[in-house]
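Q: The following comprises the amino acid sequence and a computationally predicted model.
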Amino acid sequence: MTTPPNTIVFDLDGTLVDSLPDIIASFQHGLASMGLPVPTDAEVRPLIGHPLEEMYAHFAPEHVTALCAVYREHYARNFVNRSRPYPGVVELLRTLRERGYKLAIATTKRTDMARRFIEALGLTPAVDYVQGTDGFPHKPAPDVIHRALAALSAKGLWMVGDTTADILAGRAAGLRTYGVTWGNHDARMLATATPDELQPDLARLLAHLPPRPRA
């Protein structure tokens, strides 16, 4: 008997958690600590969601390795200074679990850091699996989604994210896509990736996901 799709895949930063201030602060710290010009928040923000190496290459390509090391050391000590789940996220995840869905996180963060992060925020019990991007192609490639679903032996229904890379990755993985505009990319940017849903928050996701029949 074929298993029907039963899993919702979420991006993490900018989708479930308002973590951009801590990410930006650590990114800027790396440059400042090496005496390099420090970009503004507005200059850093469009790059969030890309691998850290690519972000630093945009500003200081000759110092990428050292900058990444400084960032990771600083971020590991400061990653929940201001980061918090967006309003309604904890309740949404609880409701989806109660309705019989599996929940996975697929993030550009490395897996070890992503798991530490959601543990610190108290979200570990709310999801079934956390998959980071560890040495394989990052979004918009669908690899991180495929790996999360394979770990759960599950089929995906929706990919939920806040960037065009999330939407493109979800489509490449064969999922429906939900763009939320409270994160990194605004509505106009997200619309260029033509998500199936484009919303200011996650509330409408529940309308697409009624309770699943119990076995």
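A: All right, it came through fine.

Q: When you work out contacts or count neighbours from here on, use the C-alpha atoms and nothing else.
A: OK.

Q: For the chain, which segments count as helices?
A: Remark: helices assigned in the chain by DSSP state H are 20-33, 41-44, 52-59, 64-78, 89-98, 111-120, 143-152, 164-172, 187-191.

Q: residue contacts, Asp41?
A: Asp41 is in contact with Ile24, counting by Cα atoms under 8 Å, 6 or more residues apart in numbering.

Q: same deal with His208?
A: Not one residue lies near His208 by Cα under 8 Å, 6+ apart.

Q: Tell me which of the helices of the chain approaches Pro213 most closely.
A: Nearest to Pro213, of all these, is helix 89-98, at 11.6 Å by Cα to Cα.

Q: Any idea which of the helices of the chain gets closest to Asp128?
A: Between Asp128 and these, the shortest separation by Cα to Cα is 7.9 Å, and it involves helix 143-152.

Q: What is the closest one packed up against?
A: Helix 143-152 sits against strand 102-106, strand 129-131, with contacts defined as 3 or more Cα pairs under 8 Å, 6 or more residues apart in numbering; DSSP states H and E.

Q: With Gly170 as the reference, name the closest of these.
A: Within the helices and strands packed on helix 143-152, the stretch nearest Gly170 is strand 102-106; the backing value is 10.2 Å (Cα to Cα).

Q: on that earlier part again, for the helices of the chain, state which one has the densest average packing.
A: For the helices of the chain, the largest average neighbour count (mean count of other Cα atoms under 10 Å) is found in helix 164-172, namely a mean of 24.

Q: So which other helices or strands are in contact with it?
A: Helix 164-172 is packed against strand 156-161, strand 176-180, with contacts defined by 3+ Cα pairs under 8 Å, 6+ apart.

Q: how near is His29 to Gly183?
A: Separation of His29 from Gly183 (Cα to Cα, to the nearest Å): 22 Å.

Q: CSV for the helices and strands packed on helix 143-152, including distance to Ser33?
A: Putting the helices and strands packed on helix 143-152 into CSV (distance: least, Cα to Cα, whole Å) gives the following:
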stretch, distance to Ser33
strand 102-106, 31
strand 129-131, 31
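
Q: dropping in the other structure now:
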Amino acid sequence: METSRQLTKPQAIVFDMDGTLFKTETLLIPAYHNVFNQLREEGLYTGETPPEHLMLGSLGMLLEDIWKTVMPHEQVHVHRRADELLLKFELQGLQEATSELYPSVPETLQELHNRGVKLFVASNGLEHYVKGVADVHQIAPLFDGLYSAGEYATLSKVDLLRRLMEDHGLERIWMVGDRSSDVEAGRKNGQTVIGCAYAGFGKEDELKGSDVLITDFSQLLTLYEQAEK
């Protein structure tokens, strides 16, 4: 764990979902291949499935930007069909109970909740996906709100986090995430950023600008205990 300054206890902690709470690849990779199999069956896509690293490296982006990276030469209607199929196959995968949260996530969230910390999710994912992950893994009751770009039609996580803070009258939060979009959201809203350096999906400087880097989710408890009131 690396920290650049003394932290202050927040009114709430806001979490990204993919690569922060949820071990995304345990659900995403099978769904990703199913999407392209279906697109080929429907005559909307030809050729081989794009490399998995293109999808994993795009996590944290809005879906429309992900498909521009993964299949940049396809038309918009193919991208929107891919949206529908990805959600369908991910929800199916969740029901099969093969996906995973990162180690210590349920216990750490429960402990923070027990201490009266307000907890939220702010994700660039689709509404039913974000809520589905939280429901299936039985962490939904610990949160005061599950915010997604899919539900609120925000153009960036900066806007989504601002909306969340305004809705709940929050002035001092910790933004916890694994991507540059999380760092940007926290920074542009004037908040503390906790970078999660355990997923490994992003570039080397993905979390540049974070106030703290953690290598295990449970380290959040130590940070909270040591933070000034």
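A: Received, thanks. These numbers come from a predicted model, not from an experiment.

Q: what TM-score do we get after superposing?
A: For these two chains in superposition, a TM-score of 0.85 is obtained (TM-score structural alignment, normalised by the length of the first structure); 207 aligned residues with a Cα RMSD of 2.4 Å.

Q: hmm, back to that, most tightly packed of the helices and strands packed on helix 164-172 of the first structure?
A: strand 156-161 (a mean of 27).

Q: burial count for Arg204 of the first structure?
A: Look at Arg204 of the first structure: counted by other Cα atoms under 10 Å, it has 13 neighbours.

Q: In the second structure, what sits opposite it in the alignment?
A: With TM-score structural alignment defining the correspondence, Arg204 of the first structure maps onto Gln219 in the second structure.

Q: same question, Pro51 of the first structure
A: In the second structure, the residue matched to Pro51 of the first structure (TM-score structural alignment) is Leu62.

Q: before we move on, what about Pro61 of the first structure?
A: Alignment note (TM-score structural alignment): Pro61 of the first structure maps to Glu74 of the second structure.

Q: Around its match, how many other residues sit close by?
A: 13.

Q: quick one: contacts for the aligned partner of Leu39 of the second structure in the first structure?
A: In the first structure, the residue matched to Leu39 of the second structure (TM-score structural alignment) is Met34. Going by Cα under 8 Å, 6+ apart, Met34 of the first structure touches Leu67.

Q: can we see that at 6 Å?
A: Going by Cα atoms under 6 Å, 6 or more residues apart in numbering, Met34 of the first structure touches no other residue.

Q: Repeat that for the one 4 residues further on.
A: Taking Cα under 6 Å, 6+ apart as the criterion, Val38 of the first structure is in contact with 28, 31.

Q: give me that answer again for 10 Å
A: 27-32, 44, 59 (Cα atoms under 10 Å, 6 or more residues apart in numbering).

Q: now Leu157 of the first structure
A: Applying Cα under 10 Å, 6+ apart, the residues contacting Leu157 of the first structure are 4-9, 101-102, 170, 173-177, 209.

Q: Map Ala151 of the first structure onto the second structure.
A: Aligned by TM-score structural alignment, Ala151 of the first structure pairs with Asp167 of the second structure.

Q: Quick check: the gap between its match and Ala149 of the second structure.
A: 15 Å.

Q: how many other residues sit next to the aligned residue in the second structure for Arg99 of the first structure?
A: The alignment partner of Arg99 of the first structure in the second structure, by TM-score structural alignment, is Arg115. Arg115 of the second structure has 9 neighbours, counted by other Cα under 10 Å.

Q: State the distance from Arg115 of the second structure to Gln191 of the second structure.
A: 21 Å.

Q: close enough to count as contact, Leu36 of the first structure and Phe27?
A: No. Between Leu36 of the first structure and Phe27 there is no contact under Cα atoms under 10 Å: 11.8 Å.

Q: any common contacting residues for these two?
A: Here Leu36 of the first structure and Phe27 have no joint contacts, going by Cα under 10 Å, 6+ apart.

Q: if we can go back for a sec, distance of the match of Arg99 of the first structure from Gly57 of the second structure?
A: Separation of Arg115 of the second structure from Gly57 of the second structure (Cα to Cα): 35 Å.

Q: again with Ala97 of the second structure
A: For Ala97 of the second structure, the distance to Gly57 of the second structure (Cα to Cα) stands at 24 Å.

Q: Which one of these two is surrounded by more residues?
A: Legend: neighbour count by other Cα under 10 Å for Ala97 of the second structure and Gly57, higher for Gly57 (17 against 11).

Q: Does that one touch Trp67 like I think?
A: No. Taking Cα under 10 Å as the definition, Gly57 of the second structure is not a contact partner of Trp67, at 11.7 Å.

Q: Trace Gly88 of the first structure over to the second structure, please.
A: Looks like Gly88 of the first structure aligns to Ser104 there (TM-score structural alignment).

Q: Tell me who's in contact with the closest residue to Arg45 of the first structure other than its chain neighbours.
A: Residue nearest to Arg45 of the first structure in three dimensions, not counting chain neighbours: Asn184, with 6.7 Å by Cα to Cα, 6 or more residues apart in numbering. Listed by Cα under 10 Å, 6+ apart, the contact set of Asn184 of the first structure reads 13-15, 18, 20, 45-49, 161-164, 190.

Q: Val89 of the first structure touches Leu16, doesn't it?
A: Yes. In this structure Val89 of the first structure lies within contact range of Leu16 using Cα under 10 Å: 6.2 Å.

Q: Now for these two: what residues contact both?
A: Listed contacts common to Val89 of the first structure and Leu16 are 123, 201-202; contacts here mean Cα under 10 Å, 6+ apart.

Q: about what we covered before: do you know how far the match of Leu39 of the second structure is from Leu175 of the first structure?
A: To Leu175 of the first structure, Met34 of the first structure is 42 Å away according to Cα to Cα.
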